Structures are given as C-alpha cells and as structure tokens.
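*Asks:* Here is the input, now give the coordinates:
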Amino acid sequence: DRLVELSREKLRRLGLSAAQLTELEAREATTATFTVPSPASGVVLEKMAREGQYVEMGMPIYRITDLSRLWLMLNVHERDLPFVSLGQRVDVEVSGLRGHHFEGAVSFIDPVLDTMTRTARVRVEVPNVQGLLKPGLFGAATLFAELASDGTLATPSLPGEYACPMHPLQRAEAPGRCRICGMELKKRVPAKGKAAGKVLAVPREAVLSTGKRTLVYVEWWAEREPDGSIRHDHAGNAKKLAQPQYQGFEVHLAPLCSAFHRKEDGTLHKLGDYYPVIEGLPTGVRIVTHGQFLIDSQQELSGKPSLFRPQGGSTDGGHSGH
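*Replies:* As a prediction, this is how the structure comes out:
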C-alpha cells in the first residue's frame, strides 16, 4: 500500500487528475504510456523532447504560451508619462496588419526611467481573440489621455481591493486568484479615478510664448469699463466700437493636446491641436488666432502691455531724439 500511494503521489505531481488515476488503477493490463495534461492552455511554441528520449523530473518538454492576450511594450518619453495611467485605453496599429485596429489597455508602468533614452516602458494588454497578432510584431500605439474639467488627466476607475501582481487590471473585491495566470490576488488600494469633462482650451496658433511668459490676445468689439466689464448704454445694449480693440491675457496652460473625432468605421480624424487653459483667460471671449504678432508689435509701439513688455511703456529706452 505504501508503494502504491507513493506512485499515486508521483503521478499527481506530474499533473494527472483523480479521474486519470482511477482509470489507470482500473486497467486490467499495465501500459507504459499515459497522458500527462499541460498545466496551462495555449499554443505549443517549442518542443524540447522527442519520442524515446529519456527525461528527468524538472526538465522542460514543451514551451506553451496563451496567445489569446498579448503584451505590447511601449517606450514612453518622460514628458508624456504624466498622461499615462493604469487602465487607459490604447489604440494599436501593427505594421504587418494594415487595415486592422486593435484596442488594448495600459496594465503596467515601469517605475524606473531609462537614463539613456529618457523613456519608461509601458505595458499594454491587447486581446487577440482572432489570433491575428503574432509575438514579435512591431506596432504603434495611440494613448487617449482624456482631460478632466480642471485640465488634469482623467483616469479610469479601478474598483476592487485585490489585484494580481502580474496583471494589475485583474481585480476583485475578495481574495482569490488571477483568472489569467493563477497568481494569488494581493490587497491594493482601489483607484476611484477622475471623470473626463469639458475644459477651456485655445488653438495652438493663438498662443504667443517667450518660454517663460505665455500670452493670448482677445478681440473686443464693445467698450470696456476700467474693471474690464462691458459698457452699456441707457437701453442696456452694449456700446459698440467702430474699430476692434485687442487685449493680451497672460495665461497658464497645460501641455499641448489634440482633439480627435471617431468616425463610424472606427478611424480617428484629428481636429486640431489645443492648449487647455488652467487660468488667466475669461470665458465667452473672441480670441485672435491669426495676426497676433502684428497686434503685439502695435501694442508695444503704442506703449501698451505686450508679450515682451508686460507693464507697457515707451520703447525708446529713454533716448528719444538721439
């Protein structure tokens, strides 16, 4: 009995199920072959043993990989890292599969930066249900960094107090195991996320910048009070100007962003580049997008506040008449 139990235990460690052990014990004649199941489902990528070859315990026989979900490794520059978050949607295009678009999600952000390239590796999980993607293919990814109403990054919510260390997007409310790799879920802090919202933004071409100071010009067609409010007549109508007046506002802007429109076929159409406005620009005004360099020069020559002269004043530097 002791020898039989040791044999059972050895077969269990090889991966045989209880049903297989029962079937082996019920056989009337002994056999030198039996089926050893794979511990994981997937595709055989490499066969390391041949029929008749002697193998020892612990020796790899097959290399099996689940290709239903692949990893796309991205190198993201440090200036773009503030716009990357876990769970973020990613649009993937592969050079060898033109016309096909794949959608994935950011599942890991390397906490260490490569000092040579100034980039960090970002892992994107991409479903491969149809099996079109192959390991080793080169691809390009577009990360959609939506903004919240305050101009900061809108982050997806990641509910669940437990997450897989290898697959952080696999989360649960109670302890358990990852449905992908089988690792034990570890306790994590749930990420509430931040919802996307409308944000005040100006076109890229409307911005004047010295590198330290940023200016946006506004076009006025109504008379203004000293406090900036619109001057009205006795009937309550705004007093119109014969010629437009221009005023520059020093603004604090978020990094440059792009606006996209998704068509019915899933392709994206770029609408333009915009700077989200953090502060400094009133809402509901008409901004100048063309000719602002000429306007700024006229402002400076007339002694009014301009890009390089915030306080205004004469441009002759005290040498008038020389």
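*Asks:* C-alpha only now, for contacts and for neighbours.
*Replies:* Fine.
*Asks:* Check the burial of the closest residue to Tyr62 other than its chain neighbours by counting its neighbours.
*Replies:* Setting aside the residues directly before and after it, Tyr62 is nearest to Lys47 in space (C-alpha to C-alpha, 6 or more residues apart in numbering), at 4.7 Å. Neighbourhood size, Lys47 [other C-alpha atoms under 10 Å]: 11.
*Asks:* Could you also give me the structure for this next sequence, so I can compare it with the first?
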Amino acid sequence: WIQLDAYESDLSWIRYGQTVEFEAEAYPGERFAGKIAFIDPVLDPASRTVKVRVNAANPGGKLKPEMFVRAVVRSKLSSGGKVLDENLMDKWISPMHPEIVKDRPGKCDICGMPLLRAEKLGYLASKNKNTETPLVIPATAPLLTGTRAVVYLAVSGKKGIFAARQVTLGPRAGDDYIVSGGLSEGEEVVVEGAFKIDSDLQIQGKPSMMNPEGGAPDSGHLRHEQHGPTKKETPEYNKQKPEPSKKQAAARDFSITIDRVAQAYFAIQDAFSRDHLANAQKAATDLLDELATADMKLLKGEPHLQWMKLEAGIKTSTQDLQSAKDIEGARASFEKLSGPVTTAIAEFGGGKTAVYRFHCPMAFDNKGAYWLQDHRQTRNPYFGASMLGCQDSVETLVAGEKEK
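*Replies:* Sure thing, here's the model as predicted:
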C-alpha cells in the first residue's frame, strides 16, 4: 500500500474507494493506480495534512518501501456538493477492501465484514437533479478576505461599468472555484484585474471588498472638512472615466522610491519563506529607511492624500514587525503590511518589475492571507518550509518589463 499526505483544503474531494493515479520518481512517466482504503481522522497540526492510505498493485515488485510518489485524485462533484461517482450510485462497498463493490447488501468476500452503502462513505446517493454540473468561476475572479468572497460583474447595458457582489464559494477545483450562491449561469465576472478595481474604489471611499459600506479615506488632511451624513453609493467602477490616474499624477522620482520600498518588502517576504525572523526584521529596517526618503511634495491633490494614508499603514505594520518577539507575531504584522504595500505598488510604482499577488487559504487558522512576490515560484511566507508551495491563486498585479 501507499501512504499519501493530503492537504486540509483537498479533503472535500477525497473519499474512501476512489481511484488514485500516482507516479514514482524512480519510474518517470510510468503511471500506477490504486484505491483509497483509509483516510486518517486526525489532522497533523504542523503540516495541515491528513494521511491517506492507498491499496495498489505492485507488478514486478517495482514499488519499494520509502519511495517517493506523487498522486492525483480526479473527483467529479455534483451541484449539491457531493462527490459524484456514477459507478458507485446505489452500490454497497466493503469498509476494508474498496475493490469489493456489490449491487446489494452482503459481506466482503475477503474479510467478511458487512458492506456499507456508498452514501455512508460520502458519495451521492442516487441520480437526481443534484447530479447536474456545478456552477464554477475562475480562481482569479473572487477577492477573498477570509470571511467573505467578492466578485465584480459587468453591469448589463453599461459598457465599462462593473458592480461588486458578495458570493458564497464552495471548494476549489483546479483553476476554478465552485459557486454555492450569489451568481447565476451566464453572468459575466471580471477574471483578471479585479483587485485593481477594488483598490481604486477603496481610495475613492466607495464600497469595496475591505469596506462594504464605503467611506472617505482616513487622512489627517480631511480632519477640518465638514462632517455629516454620507450618501451611500453603488459599488461601481467606470473604466472610461476621463479623470487622470493616480499613477500618472505621481512624479517619476516618487515612483523610484516606491520601487525601492517594494524591493525591501520582497526581502521580508523571502526571509519569512525561509523561516528567518532576524533577516525579515533587518529587511523591515531597510523598508523604513526607504520609506523615509519618499518626498510627498512630489504628489499633488488626491494622490498626496492617498499616499498619506498608505504611508501610515506601511510604517505602523513595519514597526510592529520589527518589534515582534516571535516569528508568528511578525508574520501577522507582515500580513497587515501587505495590504498598503500592494496599493502603493499598484498606484505609484514604476512598473518595470513584474509583481504577483498570491493567496494562501490556510494562513491564520484558515482565514487566508495575501502576499506579493516579484516572481511566480510560490514561496509562502506564512508557513515557510512546512508548506512552502501552499497557495490557491496567483494574480498579476503589475505586468512589468522584467521578471526575476
């Protein structure tokens, strides 16, 4: 038999008796197959994985103890969220030998144990309307906060207008998310660049992912303005608006400073991916030094007010990271730092280097968290070596002229 490690986020797809395909590093290109015979009921808290045992044939004794294998389970999900295997509908299965499947109750031919109905093992019970294909959207479409998921939809009849909508997501299926509620088939959603739309709405004080009710930017320059009831606005974004972008209003010298701040941020991210607190805190000092060189006099009007807010958030989070007593606390501060740094790069950066925005669904007790990198190879800063490759979405924030 083969023992596999399955990530916590994959458990919704895994069932006893499923067929598993796997390859061994010793035999590249050769595929083996088996069936899931046991799923450990206990999760490993360090790796966030569950042990899965697979019964597999071993032709010619090729498979040796301690060999490393990579496995794939291909699941089909019904619209009701149940794993669908038409070959097991209304069938009876041995609880110890998954290869024993019968049409009626009885005992296992091998061990003599009573057979169980397939639905008791998590499969769809029988053919009904729930066997329809579920509604899915690309994994790049939703913006995830850990507690909510928001997508931007094209407003019918209004070219260039997009509206935010909260949706309920099911499990991730490869490059897609299953949608449990909030969307209908045929609606058009933004699949690339939704974060840029949302970022602009946040700056304008309109309803957005992080601030559903909207509100004016919190800046010291606004303290003397008249206070009073605010008008609730529809969460829409018009890409044909004739106003110049903030990035156009930012001076070239200011953009160079932001790019240096970004490089210090990437150094922090890299240090956390290597589980190295001291290096992360040293890079945080470098980030504050670069931040201090930013000349706000180069910015006029709304970009100036915008930077005031971003600078405060970057400075506070970085200082908290510097003073953290352990790597867990420092990583929590890094997560807070990632938000304003993302907006600063998107709005004020020079755009010469590609920047990618990653999302880890398991960070901070499955609340999820984002981070940035200047290359596409996943290096998770929230888990480091224990789950270096953990991510469920990658979005291009800045296309850039070059990539590391």
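*Asks:* Quick TM-score on the pair, please.
*Replies:* The TM-score (TM-score structural alignment, normalised by the length of the first structure) is 0.56; 214 aligned residues with a C-alpha RMSD of 3.1 Å.
*Asks:* State the distance from the residue nearest to Tyr62 of the first structure to Arg63 of the first structure.
*Replies:* Using C-alpha to C-alpha, to the nearest Å, we find Lys47 of the first structure at a distance of 7 Å from Arg63 of the first structure.
*Asks:* Quick one: map Ala278 of the second structure onto the first structure.
*Replies:* In the first structure, no residue is paired with Ala278 of the second structure, using TM-score structural alignment.
*Asks:* Next up, identify which helix or strand Ala278 of the second structure is on.
*Replies:* Using DSSP states H and E, Ala278 of the second structure sits within helix 277-292.
*Asks:* For the lengthiest helix in the first structure, which residues meet the burial criterion?
*Replies:* Taking DSSP state H as the criterion, the first structure has its longest helix at helix 2-13. Residues of helix 2-13 of the first structure classed as buried: Arg8, Leu11 (neighbour count, 16 or more other C-alpha atoms under 10 Å).
*Asks:* what element comes up after that helix heading to the C-terminus?
*Replies:* helix 18-26.
*Asks:* Would you mark the buried spots in that following helix?
*Replies:* Gln20.
*Asks:* Provide the aligned range in the second structure for it.
*Replies:* Using TM-score structural alignment, helix 18-26 of the first structure pairs with nothing in the second structure.
*Asks:* same for that helix, what does it pack against?
*Replies:* Helices and strands touching helix 18-26 of the first structure, by 3 or more C-alpha pairs under 8 Å, 6 or more residues apart in numbering; DSSP states H and E, are helix 2-13.
*Asks:* which other helices and strands contact the helix it packs on?
*Replies:* For helix 2-13 of the first structure, the elements it packs on are helix 18-26, judged by 3+ C-alpha pairs under 8 Å, 6+ apart.
*Asks:* Now do the helix it packs on: everything it contacts.
*Replies:* Helix 18-26 of the first structure is contacted from outside by Arg8, Leu11, Arg12, using C-alpha atoms under 8 Å, 6 or more residues apart in numbering.
*Asks:* Then stretch 139-146 of the first structure?
*Replies:* Against stretch 139-146 of the first structure from outside (C-alpha under 8 Å, 6+ apart): 72, 74, 83-84, 88-95, 153-155, 196.
*Asks:* again, but for stretch 159-173 of the second structure
*Replies:* For stretch 159-173 of the second structure, the external contacting residues (C-alpha under 8 Å, 6+ apart) are 9, 12, 81, 139, 148-155, 177-183, 208, 234-240, 392.
*Asks:* try 7 Å
*Replies:* Contacts with stretch 159-173 of the second structure, where a contact means C-alpha atoms under 7 Å, 6 or more residues apart in numbering, come from 12, 149-155, 177-183, 235-240.
*Asks:* Report the buried members of those.
*Replies:* 12, 149-155, 177-180, 183, 235-237.
*Asks:* Show me which of the residues you listed is closest to Asn58 of the second structure.
*Replies:* Ser12 (28.3 Å; C-alpha to C-alpha).
*Asks:* Give the equivalent position in the first structure for the closest one.
*Replies:* With TM-score structural alignment as the criterion, Ser12 of the second structure matches Pro82.
*Asks:* Can you tell me the SS state at that match?
*Replies:* Three-state assignment for Pro82 of the first structure (DSSP: H, G, I helix; E, B strand; the rest coil): helix.
*Asks:* Once you drop chain neighbours, what's closest to it?
*Replies:* Spatially, and ignoring its direct neighbours in sequence, Pro82 of the first structure is nearest to Leu153 (7.7 Å; C-alpha to C-alpha, 6+ apart).
*Asks:* Kind regards, and thank you for your time.
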